[in-house]
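Novice: Need the 3D shape of this:
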Amino acid sequence: MVIDMADFKYEIKETIGTISESPKGWTKELNLVSWNGKAPKFDLRDWAPEHEKMGKGITLNTDELKALKDLLNQMEL
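Specialist: So this is what the prediction gives:
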C-alpha cells in the first residue's frame, strides 16, 4: 500500500507485528516502511485501523534495531 500525503509518501513493505491495540482500534506496530521512495527502515508507531492516519514514531536502520535488541535482551523484566 502506497500512501501519498501532501508532503511525503510512505509504503509499508512488510508488517512485522503488532505490539498493542487501543480501545479505538489504533495499533502500535513494528513495520518495514519506505519513506519518500528511500530504502525501507524499521518503523515503530501507532496506526489508525486502515493505516490512513499515524501517530509519532521512530525509524531505525538495521544496525540501530540490532543495538536496540541487544539493549532489550540485557534488561531484567
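Novice: C-alpha from now on. contacts and neighbour counts both.
Specialist: Will do.
Novice: Can you give me the buried ones in the longest strand anywhere in the chain?
Specialist: In terms of residue count, the longest strand belonging to the chain (DSSP state E) is strand 9-21. For strand 9-21, burial by neighbour count (16 or more other Cα atoms under 10 Å) applies to Tyr10, Glu11, Ile12.
Novice: let's see this one next to it:
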Amino acid sequence: MADIKYEITGQFGKISESSKGWTKELNLISWNDRDPKYDIREWAPGHEKMGKGVTLTADELKELKRLLNEMDI
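Specialist: Here you go, the predicted model:
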C-alpha cells in the first residue's frame, strides 16, 4: 500500500481521550499535498499513528454544525 502524505495545518481541539492515550481530534489536514479539509479521527500520542476517520469540506462541516445545533442534546 502506498504511503499517505499528510500535514496537520490546524488543530481545533480534542474531543475525547482513550485509556491508552489515543485522542479523537478535530483538525485541518492536507492529504497528499491537496487543499486542507476538516478531519475527525483518533490519533496515537505524538500523531505517529492514526485510526479511521471522517474528512469534511468547509460546506460539509457547516451542514454538520447546523444539524448538531438542531439536536436536543
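Novice: so what number do they get for TM-score?
Specialist: Remark: TM-score between the superposed chains equals 0.96 [TM-score structural alignment, normalised by the length of the second structure]; 72 aligned residues with a Cα RMSD of 0.7 Å.
Novice: re the thing from before, ok, so of the buried residues of strand 9-21 of the first structure, who is nearest Val33 of the first structure?
Specialist: Each of these was checked against Val33 of the first structure using Cα to Cα; the closest is Ile12, at 4.5 Å.
Novice: Leaving out the residues flanking it, which one is nearest to the aligned residue in the second structure for the closest one?
Specialist: Matched by TM-score structural alignment, Ile12 of the first structure corresponds to Ile8 in the second structure. In space, and not counting its chain neighbours, Ile8 of the second structure is closest to Ile29: 4.5 Å by Cα to Cα, 6 or more residues apart in numbering.
Novice: Please, which helix or strand holds that neighbour?
Specialist: Take DSSP states H and E as the rule and Ile29 of the second structure turns out to sit in strand 23-31.
Novice: Where in the first structure does the next helix or strand after that strand fall?
Specialist: Scanning forward in sequence from strand 23-31 of the second structure by DSSP H and E, the next helix or strand is strand 37-43. Per TM-score structural alignment, the counterpart of strand 37-43 of the second structure in the first structure is residues 41-47.
Novice: Superposed on the second structure, what's the mean shift for the matching stretch?
Specialist: Superposed on the second structure, stretch 41-47 of the first structure shows a mean distance to its aligned partners of 0.2 Å (mean Cα distance after the TM-score superposition for the first structure).
Novice: re the thing from before, using CSV, please lay out the buried residues of strand 9-21 of the first structure together with distance to Leu68 of the first structure.
Specialist: Formatted as CSV, the buried residues of strand 9-21 of the first structure follow (distance: Cα to Cα, whole Å):
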residue, distance to Leu68 of the first structure
Tyr10, 23
Glu11, 23
Ile12, 21
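Novice: Brilliant, that's me finished.
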